[in-house]
Structures are given as structure tokens and as C-alpha cells.
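Chemist: After the sequence you'll find the predicted model.
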Amino acid sequence: MRVNAAGPSLARVARPRLYEQLMKQILGYIEAEQLGPGDHLPAERDLAERLGVSRATLAQALVALEVLGVIDVQHGTGAVLVYRPSIAAVLRGLREHQNRLPEIVEARSTLEVKLAALAAARRTEEDMAGIDAALEVMAEEIGSGDRGARGDELFHQAVTAAAHSPVLAQLMAFIAEMVLETRLESLAQPGRPEQSLASHRRIAEAIRAGNAEEAAEAMQAHITLVSDVALLK
């Protein structure tokens, strides 16, 4: 029997990314070892050796699991299990997260670029002190080997406060949890914490100088930088 050439075409089956395969193996290990909330996963070096991958590749899988709330990764203590989900549930959550990421980036570009410009026009000396303090926190975190996520969060909060726009601040608060997803992923990229800190400093200097246009451009460049994450590739 001949197949109708005009009929529906068959779509190519997407090959799972390596970090997705690693996620499955890590979840399989958690299940096999009957780990529960509060239990630690093996150290990253040990886990990478067992899986036969680089630590950078393993980090992508761990960050994805962290973003989805399965594990909590803390500097000095490693990965701690938060809850034990099914593999299917995690992969479904990963797909939803990947689909949401471009919209999160779009929202950040819309809101934070305007906030940076307003901060340059409206900031007070007290606002500037808050921005500088956040930069110091991030620098200290990175200097100790951490990713600088807390300092990063404080910096963007300080810029938002310096804009003195209650409505825009409410909108930023609304997307805060979604922004946290991109923050964790971005700061897990090799060399990204230092790059992010440098771009924060450029934003801060433009705000200090009262240059709204330069502050907006610096913020847009920063968002473009931090939006370059493995899960979107």
C-alpha cells in the first residue's frame, strides 16, 4: 500500500540534552538510595566522576534541579534534597520552565531598563549607599567562592528602590520568584558571577552620574548577559 505523500509529515524526535539525561540519573540515584528531605547528595567532584562528565556539565543538571525546587545547593555544604519527586514530574516542570524563560527575559527588559533610567534621575545619596552596599555583598560572596546570588538580588532591589516608582516596584515584586529562576541559572555559568558583578558596577556608575540613557543601556546589556543560560540553548 502506498503512503500518501501529501499526508501529515513526521516530526523529528528531539534528543534529550545531556543535562536532562544527568537529571534522570541523579533522580534515579535518589530513588535507589531512598534519600529523603535533608539528605545530602554526593560531593560534586565525586558525582561527576561517577557519571563520567565534567563538573561544569553536572552543574547544569544540579542548577536545573535547584530551580525546580528538588535540591538546595549551598556553598560549603553541597546539594541537599528538598523533596523526592517522580522523574516524569521533574521533566514536565523543566519543559514548563524552558517555555517560560523567554517571557521572563522580556519582562525584565521592559521593567528593569526603565527602573535603571529612573534611578539615575531620582536617586538620593541614601539610595546610592544601598546600591554600593549590595555590590559589596556580592563581591564578598564571590570572593569566598559563592555565586553571589544574595548580593545580586540586593542590587536589583536597591536599583528598584532608587527609581521611586511604587507601581513598577509592585510589578517587580510580582515577577520576583520567576527572576530568581534566571538568577540561579545565570550565576551557575562558568565565570558569570564575576561578569555579572562587573556589569552591576557599570549600572551603578551610570546611576551615580545621573545619566539615565547610559544606565538604561547598561541594564539592557546586563540582562542580555545574564539571559544567556544553558537551558535556552
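Modeler: Yep, that arrived.

Chemist: make it CA atoms for all contacts and neighbour counts henceforth
Modeler: Will do.

Chemist: all helices of this protein, in order?
Modeler: 18-32, 44-51, 55-67, 87-122, 125-143, 149-163, 166-174, 176-187, 192-208, 212-226 (DSSP state H).

Chemist: want to throw those into JSON lines with mean neighbour count?
Modeler: What follows is the helices of the chain, written out as JSON lines (neighbours: other CA atoms under 10 Å):
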{"stretch": "helix 18-32", "mean neighbour count": "17"}
{"stretch": "helix 44-51", "mean neighbour count": "14"}
{"stretch": "helix 55-67", "mean neighbour count": "21"}
{"stretch": "helix 87-122", "mean neighbour count": "18"}
{"stretch": "helix 125-143", "mean neighbour count": "18"}
{"stretch": "helix 149-163", "mean neighbour count": "21"}
{"stretch": "helix 166-174", "mean neighbour count": "14"}
{"stretch": "helix 176-187", "mean neighbour count": "19"}
{"stretch": "helix 192-208", "mean neighbour count": "20"}
{"stretch": "helix 212-226", "mean neighbour count": "20"}
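
Chemist: Nearest to residue 233, out of those?
Modeler: For residue 233, the closest of the helices of the chain is helix 87-122, at 9.9 Å, according to CA to CA.

Chemist: Now do that closest one against helix 176-187, angle only.
Modeler: Interaxial angle, helix 87-122 versus helix 176-187 (axes from the mean of the first three to the mean of the last three CA atoms, to 10 degrees): 100 degrees.

Chemist: ok, second structure coming up, stack it against the first:
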Amino acid sequence: MTPRLSLSEQLAQEIVDRIRSERLGPGDVMPATRRLAESLEVTVPTLREALRRLEASKVVELRHGSGVYVGTGIERALIVNPHRPPITRESVRELAAARLAIEPGIAAEAARARSPHTLDALERAAQNALHDPDPAGRPEQHFHVALAGCTGNALLVQTIDALLERRSQEQVEIRFSYDDRARDHAEHLEILRAVREGDADAAESLTRGHLEHIRDAIDATAHLEDQS
């Protein structure tokens, strides 16, 4: 049986369908709230509830005093749960293990499928390793998301991006645990070189070694306390 959707869920889907039918993309402005409510034949409070639902998954962006804009989530097949669980030592180790299981294969595919455009993006992202971890959030362009981008597979990009965004606090902790920026940068450059040369075996092996170093650094760090 197909579960029945609430009114706000149905309305949210209608808004998504309208965004797609009108070929709107991230950053495009949507009709004013009152006009959109009238066109959908709902009240403004009902529409706002649906918009807040879509805002949580970044399908729309509500800008106070400016209006409603299409968000980056409209292009995603995987939606990140906005309600993150508390960070614990185990959750940090879990993220490291998940990445170790997934990303070496992605690196191999990246070496096979890379293009000049995706390589340029990977080279720019490699420079992030030179910067200190940002406690406020993720780097502007994450190396491993750009690495997935070299595969040309949007779902793989979204998988890695969603994983890192879903566990952004753990990722910041990992960057503090693995705090040798020079080594991190050097390992990224080695992976970049293997991908550029189309060496899938080397890209996979180097990525596995890089993530194993990160895992080992986490295991050696005893200062992280569970947060409730």
C-alpha cells in the first residue's frame, strides 16, 4: 500500500513538480508567496509549511525580505536529513570506516572516466588541504567530492557529498585529528596525479592508504568525548 501524504507533503511535491516543469534551477527566484499560494489554491500559512519542509532539504531557500529561491537540493537524488544526531567518538570512526569502504572504488572509476573539466575541479580542490580546519563548516570545495566528480556519475557525487554533509561535525573532528596539513596535501596530490594519468589501480590504492591514515589518526586520538 502507498502511504497517504499529508497536505504539506502533497503541496511540497507540487512545488517541486512546478520548479522542474518550469526548468528553474538553483538561485532562480520563485513567485511571491501570496501569488504562489493563490495559484496552488491554498492558504499562505499552508504554503509556508510546505516551503519550510522544502527548505529543510535545501530544495528552496527562504530569504527574509527578498523572497523564495530555488535551492541546490532540487538537483539532488539523495536528501540529507537536517536533524543530525549528536557527535560521538563512535560516529567519527563510523564515518571514517564508511569512507574507507566506498571511496577507493570511486577513485579507481575517477581515473578511468576523468575529463579535463573534472580534473581542473580536482586540482582546485586539492589546495584545500593546505588550509586549517574550519570549525564553522566544510571547505568550499571538498577534495573527495571533486574526486567523485571525476567519475562523471552524479549519484556518486551526491552520495559522497551527502555523507560528508550529513556527518559534517564528524568531518571537522577528523580534520583536527588528522592535522598534518602538509601530509594531507601531499597525499591528495598523489591521488590527483594517479587520476590525471588514468592509473585506476594506483588511484584506488592511494585513496585507500590515505583513508587508512585518517582512520589510524582517529584511533590514536583519545580526547574526543561523547556529546549528549
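Modeler: Arrived safely. Please read all numbers here as calculations on a predicted model, not as lab measurements.

Chemist: now what about the TM-score between them?
Modeler: Superposed pair, TM-score by TM-score structural alignment, normalised by the length of the second structure: 0.51. Supporting alignment: 135 aligned residues with a CA RMSD of 2.8 Å.

Chemist: Reformat the helices of the first structure into a markdown table and put distance to residue 79 of the first structure next to each item.
Modeler: A markdown table is the format used below for the helices of the first structure (distance: least, CA to CA, whole Å):
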| stretch | distance to residue 79 of the first structure |
| --- | --- |
| helix 18-32 | 11 |
| helix 44-51 | 8 |
| helix 55-67 | 8 |
| helix 87-122 | 17 |
| helix 125-143 | 18 |
| helix 149-163 | 16 |
| helix 166-174 | 28 |
| helix 176-187 | 14 |
| helix 192-208 | 19 |
| helix 212-226 | 23 |
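
Chemist: what do we get in the first structure for residue 106 of the second structure?
Modeler: Mapped onto the first structure by TM-score structural alignment, residue 106 of the second structure lines up with residue 115.

Chemist: What of residue 143 of the second structure?
Modeler: Using TM-score structural alignment, residue 143 of the second structure lines up with residue 155 in the first structure.

Chemist: what's the closest non-adjacent residue to its match?
Modeler: residue 134 (4.9 Å; CA to CA, 6 or more residues apart in numbering).

Chemist: Tell me the residue in the second structure aligned with the one you found.
Modeler: In the second structure, residue 134 of the first structure lands on residue 125 (TM-score structural alignment).

Chemist: Which residues are in contact with its match?
Modeler: 141-143, 146 (CA atoms under 8 Å, 6 or more residues apart in numbering).

Chemist: swap in residue 204 of the second structure?
Modeler: 104-108.

Chemist: How about the most centrally placed residue in the second structure, nearest residue that isn't a chain neighbour?
Modeler: In the second structure, the C-alpha nearest the mean C-alpha coordinate belongs to residue 161, at 2.3 Å (CA atoms, centre = their mean). Nearest-residue entry for residue 161 of the second structure: residue 145, 5.8 Å, with adjacent residues in sequence omitted and distances by CA to CA, 6+ apart.

Chemist: The one you found and residue 168 of the second structure, how far apart?
Modeler: 13 Å (CA to CA, to the nearest Å).

Chemist: just residue 87 of the second structure next, same as before
Modeler: Residue 87 of the second structure is 10 Å from residue 168 of the second structure, by CA to CA.

Chemist: Check the mean deviation of stretch 112-120 of the first structure from the second structure.
Modeler: Stretch 112-120 of the first structure: mean distance to aligned residues in the second structure after superposition is 0.8 Å, counting by mean CA distance after the TM-score superposition for the first structure.

Chemist: List the contacts of that stretch.
Modeler: Contacts of stretch 112-120 of the first structure (CA under 8 Å, 6+ apart): 159-165, 168, 203, 206-217, 219-220.

Chemist: 7 Å instead, please
Modeler: 159-160, 162-163, 206-208, 210-213, 215-216, 219-220 (CA atoms under 7 Å, 6 or more residues apart in numbering).

Chemist: Over to stretch 188-202 of the first structure?
Modeler: By CA under 7 Å, 6+ apart, stretch 188-202 of the first structure touches 63, 142, 147-148, 186-187, 218, 222.

Chemist: from these, which is closest to residue 121 of the first structure?
Modeler: Looking across the contacts of stretch 188-202 of the first structure and measuring by CA to CA, the closest to residue 121 of the first structure is residue 218, at 14.8 Å.

Chemist: Quick one: map the closest one onto the second structure.
Modeler: In the second structure, residue 218 of the first structure lands on residue 206 (TM-score structural alignment).

Chemist: Quick one: residues contacting that match.
Modeler: residue 191.

Chemist: now do 10 Å
Modeler: 104, 107-108, 187-188, 190-192, 194, 200, 212 (CA atoms under 10 Å, 6 or more residues apart in numbering).

Chemist: ditto for residue 152 of the first structure
Modeler: Residues in contact with residue 152 of the first structure, defined by CA under 10 Å, 6+ apart, are 134-135, 137-139, 141, 158, 180, 183, 187, 193, 196-197, 200.

Chemist: Residue 116 of the second structure too?
Modeler: 122, 150, 196.

Chemist: what does residue 147 of the first structure give?
Modeler: Here residue 147 of the first structure is in contact with 74-75, 138-139, 141, 183-184, 186-194 (CA under 10 Å, 6+ apart).

Chemist: closest to residue 103 of the first structure among those?
Modeler: residue 183 (14.4 Å).

Chemist: now the contacts of residue 152 of the first structure as TSV including distance to residue 127 of the first structure?
Modeler: Shown next, in TSV, are the contacts of residue 152 of the first structure (distance: CA to CA, whole Å):
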residue	distance to residue 127 of the first structure
134	11
135	13
137	16
138	17
139	19
141	22
158	7
180	23
183	23
187	25
193	23
196	20
197	18
200	15
